[in-house]
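[1] Coordinates for the following, if possible.
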Amino acid sequence: MDPRTSAQDVMRCDLCETAVVQMHCDTCLVNLCKACVGEHISKDESKDHKVVKFQSRKSTPLYPECKHHNKQQCTMYCKQCDIPVCTKCLTSDQHLGHKLSEILQIVEDKKNKIIKDQTELKEKIYPTYQDIASDVQNRMSQLKKEYGDLSTAITKHGEDWQREIDKLVKKLKAEVDEMKNTQLQTLQKHLDEINKTMSEIKEEINSVEMAIDTNDLSKLFSVTSKIHRYRNLPQKLSLSLPKFIPEKIQGEKLSKLFGTLSSSSWTSVEHGYSMKATQKLPEAGSSPPVKQLLDEPLTVVTIHTKYGKLYSVACLNDEEIWTSGYDSTMKLYSINQGSQLKSIKTKSGEWPSDIAVTKSGDLVYTDKDDRTVNIVKNGKTEEVIRLQNWIPWGVCSTSSGDLLVIMESYGKPAKVVHYSGSTEKQTIQFDDNGKSLYSSRSFRYITYYITENRNLDICVSDSGAKAVVVVNQAGKLRFRYTGHTPSPKNKPFIPVGITTDSQSQILTADINNNCVHIIDQDGQFLRYIDCGLSSPYGLCTDKSDNLFVAQMSNSQVKKIKYMY
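    Have a look, this model is predicted:
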C-alpha cells in the first residue's frame, strides 16, 4: 500500500514528505523529521525558530512583533496604552511611568475571558437561539392553523348566509305563489258568474225567438223581457300585482352586514426573550386557550343594586361581585341570586372613586375626599397610601400583587404611580419627548380608570383625552385608542371603566354611546357590545371571561357572555 495515499497513513515531514514527523517548529508552524530540522532553520536564520517535539507543539508562545521596532518581540504589555511593547519600547520615554505587565499574564486573562465567553455561547446563547427558532417555527405553525380557522369561519359564515338567503328566497316565492293563487281564485269565481249570466242570456234569446216565430198569440203575450237585468254589466275587477323591490347591493354596506376583518399587526419587543439558563418554566395554565368572540353577546344575569348611581364593579370570585356608587357603602352581591351579602362603609363617609380586588381577595378602594388608598382585610379597613397634593382615581391590583393608582391634581397632567405596599416604585406621566401621557383636570367631570393587561401593559381610560392610553411595563407609550367609527350613536367616544381578559383584549365602557368597545392588545378595534346597555360605567371580567357592566343610570349590573 502506498504510504502517501493510504487512509491510515501517519503524518509526514512537511519538507521531505517521506519521513515520519518527530519535531515541530512553533515559530513557523511546520512539522519536521529530525533530519530536516537543520535545513529548516538554515532557510531563514533571521527568525528565532522554536523547534520542539511534535507532542509538545504549540507550547512555545509566539510573541507579537513590535510595530515600532523591527524584529523585536513584545514580551510586556502596557496597560495604560493598552498595547504590547518590546524591551526597546520600555527604554523610550513613551511608556515612562506606565503600569506594565508580562504579556503572558494578559494573554492568560484574555484567554480565560474568551473561554468564558465561548462557554456562554455554547451553553446559554446558542441553545437560547435554538429555543427562539423553535418558538418562531411553532408560532408560524400556530399562525397557519389560526389563519386556516379564520378562513374556515368566514366560509362557514358564508354558508350560514347562503342558507338564510335560500330560506328567504323560498319564503318570498311561497308568498308570491299564495298571492297568485288567491287572485286567480278570485278571477275564476268572477268568470264563473259571468259564464252563468251568459248562459241565462242565451236561454232568454231562444225563448224570445220561439215566441216570435209561433202563431200562438197566448205564448207571445206570456214572454216577459228580462233585458233590464242584463243591461247592468258586471263589475270589472282590477287586481294589483305585488312588486319585488330589491335592495341595491352596495359592497361596503354588504361587507359591514356580513362582517369585517380587524387589521393584522405585529410589534417588536426588545428583550422579549430571556436566556435559557434564566428562563422560568411557564406555570400550568399560563397560556390560555384561544377564544373567539360571539356573533351576538348574551346577557346572562342582571343584578339590581340599591344605589342612586352605580359606578364600579369588581369580581371577588365566580359567584360574588363588589360594587360601589354614589354612596359611602360598598356592597357585596351574589351573582346568581342577586342578593346583597355584605356591606362596608368608607372611613371618610364619602363615596369611593374606584374599587378593586387583590390576588388574595381583599377589597381595595380609593377615596378622593381624604386622598387615600385603603384595603379591607377581614372586615377591617387599613390606610395603605395617603397623598398630599394628588387625588386618587382608578386603582387595580397587578399580577405581582402590587397596586397601580391613576391620580390627578388640578391643572397638572394625571399620572400613574406603581406602589409596592406603601412604597412608590415607579411614576408614569410623560412620554419620551416630554409630552404628558394623560389629560390635565381642567373641569369637574374628568374620570380616570386603570387596569393591567395580561402582557403587563398598563391601560388607562382617560375621559378628558377621550382616549384609552396604553404603555408597557417600563412606561413607554405603546398606543392611544380614540374610538371607532361609526359608533352606535355617532357620538364622541367617552371612555370610563376599563378591564382586560385572558386574550389580552382591552374592554372599555363608552358612556356616550351606551356600549363597550373591545380592542386587541395592539389597539385594533374588534367589535362593540351593546346588549341594551344604559350608561355603562364600571367594568370587570371574571376568570371565565364573563363581562360585568355596572350601569350608572339604572344601577344594574349585567353579566355578559361575549366569547366562546
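[2] going forward, measure contacts between C-alpha atoms and count neighbours the same way
    Fine.
[3] Let me see the ranges of the helices in this protein.
    Using DSSP state H, the helices assigned to the chain run over residues 37-43, 87-91, 103-120, 126-213, 217-222, 227-231, 251-258.
[4] These into a markdown table, with extra columns for distance to residue 317 and mean neighbour count?
    Below are the helices of the chain laid out as a markdown table (distance: least, C-alpha to C-alpha, whole Å; neighbours: other C-alpha atoms under 10 Å):
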| stretch | distance to residue 317 | mean neighbour count |
| --- | --- | --- |
| helix 37-43 | 87 | 13 |
| helix 87-91 | 78 | 15 |
| helix 103-120 | 46 | 13 |
| helix 126-213 | 31 | 13 |
| helix 217-222 | 104 | 11 |
| helix 227-231 | 88 | 10 |
| helix 251-258 | 37 | 10 |
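[5] for those, which one sits closest to residue 52?
    Closest of the helices of the chain to residue 52 is helix 37-43, at 10.1 Å (criterion: C-alpha to C-alpha).
[6] Return the distance of the closest one from the chain's centre.
    In terms of C-alpha atoms, centre = their mean, to the nearest Å, the gap separating the centre of helix 37-43 from the centre of its chain is 74 Å.
[7] Proceed likewise with the subsequent sequence, for comparison:
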Amino acid sequence: MSDTHKGHTISTLEDIYRSRKEGISKDTEELENIISPCYEEIATDLETRIDDLDKDYEKLVTALSDHEEDWHRKITSIANKVKDGIKEIKVKHISILKEHLDEIKQILIQIKQTRLNLLTIDDSNKVILTMEYRSKNEEFRKLPQKFHVSPPNFNPKTIDTEQLSELFGSLTPLSIIREAIRYKARKPHTSTEHFLRDPKVITSINTGNENLCSVTCLSDENIWINAFDTRSTDMKCFNIQGTVMNTIKTKTGNWSNDIAVTGDGDLLYSSGTSRTVNRVKSGQTEELFRLLGWIPNNLCVTSSGDLLVTMYSNDKTQSRVARYSGSREKQTIRFDDDGKALYSGTDSIKCITENRNLDICVADFNACAVVVVNHTGNLRFRYTGFCFSSKPQLFKPFGITTDSQSQILTSNYHNDSIYILDSDGEFLTLIDCCDLKTPTGLCVDSNDFLFVAEYDSGLVKKIQYLKQK
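    Take a look at the predicted model:
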C-alpha cells in the first residue's frame, strides 16, 4: 500500500471499529432491556403456572368427587324409592292375610258355638230341640280358598360398565397449544405516551354487594352492576355519587349471569336458571329468547345494535359465541380454521366485548387467554398474558372492554392488575396500582374513564389511566 493511501486506511478502520462498537452497544442494550427480560418473564410465568398446577388439579379432583357424590345421592334416592315401594307392598300383603285370618276366626267362632249347641241338645230330653235341629256341617265342610300371596321380587338391571362410564363423564385430553413469541417494533399508534404514568382513582362506589362480577355504563353518570351475592340477587343502577337509582329483580329470583345496556338504555340480562336472555324496558321484563342445549353466560351489545352472547353446552364441555339480531341467531363463532375450539369448553366466565374495528374480544378465564376474532369469526390472535412486570404472571382474564383508541383492557383476577393491549394484541402497559383487589368486570365511558368492579370488596372504582386532551 502506498503512503498516499495510509490515511484512508486508518480512517476506514476507525469507521469499522466505531461501527462495531455501536453494534456491540446495541446488542448489549437489546440483551439487557428486551431479550433477557423476555426470557426471565417466560421463566417466571412457567414457574407460576407449575406452582398453581396443584390448585388446578385439586379443583379437577374436587369436581369429580362432587359429581361422584351426586351420583351416590341419586342412586341412594332411587334405592330409597324402591324401599318405600317394598314397605307399601308389605303393608298391603299383611292387610290381605289379616283380612283372610279374620274371616277364618269368625267361622271358628261359629263352629265352636255350633258344637256347644249340639252338646246342649244331646244332653237335653226336650224333643223339640232335637226336632228343630238343622245340621250346618255341610256349610262348614266347604273349606275356604287358600290364599297364596308372594312377596315381590327385585329384578336388578345388568350394569354395563362401558355405558355407565360414558354416562358418568370423561376427561378431555390435555390441550397443548404452542405459540411463537415474536418481537415487533411498536407501531406509531401503539405509543404509550398517552398513558398516565400513575393512573388514579377518581371515585369509588360502594355497592354493598359481595362477589361483584359485572359493571356496565348506562351513561357517563350512571352504571349498572350485578353480583353473585346470595344475600341480594338484585341488579342495581348507581350514580357516580354512589346513590342507588334503580333496582331490578330477575324473573327467576336468582342472580343474573351478566348484564348489558342497549343503545336505547334498556337493561339486558342473561339467566342461567331459565336459559334465557331478557330485556327490561320501562320497568317491564320481557324474554328475548330461550336457548335449547346451551346456557347463556356473558353479553355485549355491538355498535350495530346486535347482541353477542357467550354460552356453554348443557354438559359443560363446549363453548361458543352467538350473534343475535333481536331474537334471531345470525352468527355462530366456535372453531378456528383448523377446526379447533376457539374457547375452553367449560362454564367458566367468558366476558365479551366488541372493539372499534369490529373485532370480537373474549376473556377466557379458564383458558388463561384473551381470544380475538374479526367480525366474520376468523381468529386474529390469542393473548396469554405475557408482559414485563414484577408481579406473578398467572394470567386469569376476567372482565374485558375497549376504549376510543381501540385498546383492549382486561382484568387479571389473579394478580390484581389491568392489562392494556393494542388492537393487534401487543402488550402496551399494566395498571397495577390504585389498590386494586380481585378486579372482575370492566367498562369504559365516553370519556375513556375506566370502571373496575372488585369481586371481594364490592367496590366499583372509576380510574383515569389516559392523559386528558
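[8] Need the helices of structure 1 in a markdown table (columns: distance to residue 376 of structure 1).
    Below are those laid out as a markdown table (distance: least, C-alpha to C-alpha, whole Å):
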| stretch | distance to residue 376 of structure 1 |
| --- | --- |
| helix 37-43 | 90 |
| helix 87-91 | 75 |
| helix 103-120 | 49 |
| helix 126-213 | 43 |
| helix 217-222 | 115 |
| helix 227-231 | 99 |
| helix 251-258 | 48 |
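[9] Residue 547 of structure 1 is nearest to which of those helices?
    Distance to residue 547 of structure 1, taken as C-alpha to C-alpha, is lowest for helix 126-213 among those, at 23.8 Å.
[10] Could you give the residue range in structure 2 aligned to the closest one?
    Counting by TM-score structural alignment, helix 126-213 of structure 1 lines up with no residues of structure 2.
[11] Kindly calculate the angle that that helix makes with helix 103-120.
    30 degrees (axes from the mean of the first three to the mean of the last three C-alpha atoms, to 10 degrees).
[12] Which neighbouring elements make contact with helix 126-213 of structure 1?
    Counting by 3 or more C-alpha pairs under 8 Å, 6 or more residues apart in numbering; DSSP states H and E, the packing neighbours recorded for helix 126-213 of structure 1 are helix 217-222.
[13] elements contacting the helix it packs on?
    Using 3+ C-alpha pairs under 8 Å, 6+ apart as the contact criterion, the elements in contact with helix 217-222 of structure 1 are helix 126-213.
[14] For residue 227 of structure 2, which non-adjacent residue is closest in space?
    Once its chain neighbours are removed from consideration, residue 227 of structure 2 has its nearest residue in residue 212; the separation is 4.2 Å (C-alpha to C-alpha, 6 or more residues apart in numbering).
[15] which residues touch the one you found?
    When contacts are counted by C-alpha atoms under 8 Å, 6 or more residues apart in numbering, residue 212 of structure 2 touches 225-229, 440-441, 453-459.
[16] at 10 Å what do you get?
    When the contact criterion is C-alpha atoms under 10 Å, 6 or more residues apart in numbering, the partners of residue 212 of structure 2 are 225-229, 438-441, 453-460.
[17] now swap in residue 307 of structure 2 and tell me
    Applying C-alpha under 10 Å, 6+ apart, the residues contacting residue 307 of structure 2 are 260, 262, 268, 299-301, 322-327, 329.
[18] All the strands of the stretch 151-300 of structure 2, residue numbers only.
    Taking DSSP state E, counting those that start in this stretch as the criterion, the stretch 151-300 of structure 2 carries its strands at 195-206, 212-217, 222-227, 235-239, 244-248, 258-261, 267-271, 276-281, 284-290, 294-301.
[19] Tell me how many other residues crowd the corresponding residue of structure 2 for residue 561 of structure 1.
    For residue 561 of structure 1, the aligned position in structure 2 is occupied by residue 464, per TM-score structural alignment. Neighbourhood size, residue 464 of structure 2 [other C-alpha atoms under 10 Å]: 20.
[20] swap in residue 330 of structure 2?
    Here the neighbour count serves as a burial measure; for residue 330 of structure 2 (other C-alpha under 10 Å) it reads 11.
[21] Surely residue 476 of structure 1 touches residue 436?
    No. Residue 476 of structure 1 lies out of contact with residue 436 (C-alpha atoms under 10 Å); the separation is 11.9 Å.
[22] show me what contacts the equivalent of residue 284 of structure 2 over in structure 1?
    Matched across to structure 1, residue 284 of structure 2 falls on residue 380, judged by TM-score structural alignment. In this structure, residue 380 of structure 1 makes contact with residue 344, judged by C-alpha under 10 Å, 6+ apart.
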